[in-house]
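Chemist: Let's see this in three dimensions:
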Amino acid sequence: MDKSPQDDVAGHFHGKVAIVTGAASGIGAALVTQLAVHGARVVAVDRAEIPGPPPGVLAVAGDVSDSDVIARSIELAEAEFGPVDMYFANAGVMGGADIGSEDEWATGMDVNFYAHVRAARLLVPGWAERGSGHFVSTASAAGLLTQVGAAVYSATKHAAVAFAEWLSVTYGDAGVGVTCLCPMGVDTALVRDGAASADPRARAAIRAVTSAGAVLSSDDVARQTLAAVAAGEFLVLPHPEVRDMWQGRAGDTQRWISGMRRYQAAVRAAEDG
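Modeler: Purely as a prediction, here's the structure:
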């Protein structure tokens, strides 16, 4: 009997050791569940409590803005399961509305960008030496386009995309895989909390995402991400319209910026009205 694509995905992850950050909910929790179902052994990291981790999953409480938390997660994975094969840099924060405060910029850079760099510094050189390993960056469509009303989120997600691309260019020939996830609206706490914010600028930022395309489930996004990892693909665009927007932005940047200004005005008017 011929194998299905899903069989290929399951086979790719069986017996692998993975670390997933931002694992208590949303995309991170879905990644942990599906990795475990596929037979991976997982260390799940989050500031929040991870309720009832499934068999083969160890939970670590901690903030990935702390380098020691990342190092401790890697040490635990190696001690309990063996060398780390995959790292899913999934933790993320919105970073406040408009330009953002100094503290919001510091937190956004730490969680959305520097946490990726810190993990890669600890893992990627070793992967290059052994000729295998996979780094998965959860960025955002905002990292390819922009995020209305949220400078911290937009800029730090651009940085995450750029770093993932650099890793792939630099270490791909050494056997290190890199996958960069760039969705729009996903049914996560980040989106729900923003939509319920008392700040109309924060609500407008979320409306700009949720009104631009479908709001997907975390499970669906996780499935697409794992399929891309198994296939060795770099860019994951769960919302196909993002590719059209991205290409339009590159083809005529001034026109795209003018269109985004009009779109921003529309979503802000909807919140004000």
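Chemist: CA atoms for contacts and neighbours, from now on please.
Modeler: Will do.
Chemist: how about the helices in the stretch 51-200 of the chain?
Modeler: 67-80, 102-109, 115-130, 151-171, 189-195, 200-210 (DSSP state H, counting those that start in this stretch).
Chemist: Can you give me the buried ones in stretch 187-197?
Modeler: Asp187, Thr188, Leu190, Val191, Gly194, Ala195 (16 or more other CA atoms under 10 Å).
Chemist: dump the residue contacts of the fourth one.
Modeler: Going back to what we said before, that points to Val191. By CA atoms under 8 Å, 6 or more residues apart in numbering, the residues touching Val191 are Gly185, Ile206.
Chemist: residues in contact with the residue nearest to Ile74 when sequence neighbours are not counted?
Modeler: Counting by CA to CA, 6 or more residues apart in numbering, Val84 is the residue found nearest to Ile74 once chain neighbours are left out, at 7.1 Å. Residues in contact with Val84 (CA under 8 Å, 6+ apart) are Lys16, Val17, Ala18, Ile19, Ile74, Ala77, Glu78, Leu123, Gly133.
Chemist: Output these in CSV, with neighbour count appended to each entry.
Modeler: Shown next, in CSV, are the contacts of Val84 (neighbours: other CA atoms under 10 Å):
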residue, neighbour count
Lys16, 21
Val17, 25
Ala18, 28
Ile19, 27
Ile74, 21
Ala77, 23
Glu78, 15
Leu123, 21
Gly133, 26
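Chemist: Neighbours of Pro238, how many?
Modeler: Counted with other CA atoms under 10 Å, the neighbours of Pro238 add up to 23.
Chemist: quick one: it and Pro183 touch, right?
Modeler: Yes. Using CA atoms under 8 Å, Pro238 is in contact with Pro183, at 5.5 Å.
Chemist: quick one more, to check against the first:
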Amino acid sequence: MDFENKVAIVTGGAGGIGSALSTALVSEGTNVVVADLQQSRVDAVVAGLESTHPGKSIAAAADVSAEADIKRLIDLAESTYGPVDFYFANAGVGDGAGIGEDNQIWESALEVNVMAHVRAARLLVPAWLERGAGYFVSTASAAGLLTQIGSAAYSTTKHAAVGFSEWLSVTYGDRGIQVSCLCPMGVNTDMLNGGLEAGDEDGEGLGARVVESAGTILEPEVVAGAVLDTMRAGRFLVLPHEEVLEFYRRKGSDYDRWLGGMRRLQARVAGA
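Modeler: Modelled structure (predicted):
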């Protein structure tokens, strides 16, 4: 995998995993469009990148729940740097608790955590098929492979994000389109710490608490490094917390036992 002079779009790029991905890509020589809801926040990220790698990044405000905004990001990347090689569907929301009595919580989670990925792929895949190359990276969560204690909307939509990434790989993997899906547990981001508003998050948060007690809280830079390493290796799952794979195996080997264990974990968390 060659990152030099390639063109990437990173959503949820104003902080956390998105900012770390942007920094890692620029350091590899990639041209990056850094996108998030608030222009001032992505401007700050790009100002830092420009100080060390001038001309390699550009900031853009965008709401990834709007297809027109995603198209605008693609147009900006193409007019500034050339055809898009990598798309990092990293923006995410983690609002809500329990079953989610407010439909708006579900609608927001579906739009940002799932449909934003679908819309981006819909816009990018035809050109990638013509070129015979393209790379789609989805930020999901360990909650998308396991589940989570807390928000039903987060857990359900992260499962859907993993499922859509799988579908992309199965459908287009033999036609030049590569896909990776990031599924970490706890990452030291504003979302994990409850510091951002809906739509401004960058990948991890409430979903990390499914198995947070069993894993180390990683820094975003470590996670970004794992993403690039996985892309170089051409693998699908990005698992910065290696224990997630073992949890996933246990789930698949004895679903009822695993569910019972999760109920016991939920009881311990509730008691704490």
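Chemist: After superposition, what is the TM-score?
Modeler: Taking TM-score structural alignment, normalised by the length of the second structure as the basis, the two superposed chains have a TM-score of 0.90; 252 aligned residues with a CA RMSD of 1.5 Å.
Chemist: Closest to Ser25 of the first structure out of the buried residues of stretch 187-197 of the first structure?
Modeler: Thr188 (7.4 Å; CA to CA).
Chemist: Please identify the residue in the second structure that aligns with that closest one.
Modeler: Alignment note (TM-score structural alignment): Thr188 of the first structure maps to Thr189 of the second structure.
Chemist: Distance check, its match against Leu49 of the second structure.
Modeler: 19 Å (CA to CA, to the nearest Å).
Chemist: Among the buried residues of stretch 187-197 of the first structure, find me the one that's closest to Arg249 of the first structure.
Modeler: Val191 (24.4 Å).
Chemist: The counterpart of Asn31 of the second structure in the first structure: how many residues sit nearby?
Modeler: In the first structure, the residue paired with Asn31 of the second structure according to TM-score structural alignment is Arg41. Neighbour count for Arg41 of the first structure, taken as other CA under 10 Å: 27.
Chemist: go on, Val211 of the second structure?
Modeler: Residues near Val211 of the second structure, counting by other CA under 10 Å, number 22.
Chemist: re earlier: kindly compare burial across the helices of the stretch 51-200 of the first structure and name the winner.
Modeler: helix 200-210 (a mean of 22; mean count of other CA atoms under 10 Å).
Chemist: centre of the chain versus the helix or strand following it, how much separation?
Modeler: Note on helix 200-210 of the first structure: by DSSP states H and E, the next helix or strand toward the C-terminus is helix 218-231. Here the centre of helix 218-231 of the first structure is set off from its chain's centre by 12 Å, with CA atoms, centre = their mean, to the nearest Å.
Chemist: corresponding residues in the second structure for helix 218-231 of the first structure?
Modeler: Going by TM-score structural alignment: helix 218-231 of the first structure matches residues 220-233.
Chemist: Buried residues in the matching stretch, which are they?
Modeler: So for stretch 220-233 of the second structure, counting by 16+ other CA under 10 Å, buried means Pro220, Glu221, Val223, Ala224, Gly225, Ala226, Val227, Leu228, Thr230, Met231.
Chemist: can you name the two of the residues you listed that are farthest apart?
Modeler: Every pair of those checked by CA to CA; the farthest is Pro220 and Met231, at 16.7 Å.
Chemist: Put together a markdown table for the helices of the stretch 51-200 of the first structure, with distance to Gly177 of the first structure on each row.
Modeler: Output for those, formatted as a markdown table (distance: least, CA to CA, whole Å):
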| stretch | distance to Gly177 of the first structure |
| --- | --- |
| helix 67-80 | 18 |
| helix 102-109 | 24 |
| helix 115-130 | 9 |
| helix 151-171 | 7 |
| helix 189-195 | 28 |
| helix 200-210 | 29 |
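Chemist: contacting residues for the closest residue to Leu235 of the first structure other than its chain neighbours?
Modeler: Leaving aside its sequence neighbours, Leu235 of the first structure sits nearest to Cys180 (CA to CA, 6+ apart; 5.0 Å). Applying CA under 8 Å, 6+ apart to Cys180 of the first structure gives the contacts Val136, Ser137, Thr138, Ala139, Val161, Ala164, Glu165, Phe234, Leu235, Val236.
Chemist: do the same with Ser73 of the first structure
Modeler: Going by CA under 8 Å, 6+ apart, Ser73 of the first structure touches Ile19, Val43, Val45, Val60.
Chemist: ranking the residues you listed by neighbours, who comes first?
Modeler: Val45 (29 neighbours).
Chemist: and it, that's in a strand?
Modeler: Yes. Val45 of the first structure: assigned to a strand according to DSSP: H, G, I helix; E, B strand; the rest coil.
Chemist: Pull the contacting residues for it.
Modeler: If you count contacts by CA under 8 Å, 6+ apart, Val45 of the first structure has them with Ile19, Val20, Thr21, Gly22, Ala23, Ala24, Ala59, Val60, Ala61, Gly62, Ser73.
Chemist: Just give the nearest non-adjacent residue to whatever residue of the second structure lines up with the second one, would you?
Modeler: Alignment of Val20 of the first structure against the second structure is given by TM-score structural alignment, with Val10 as its counterpart. In this structure, Val10 of the second structure finds its nearest non-sequential neighbour in Phe88, 4.8 Å apart by CA to CA, 6+ apart.
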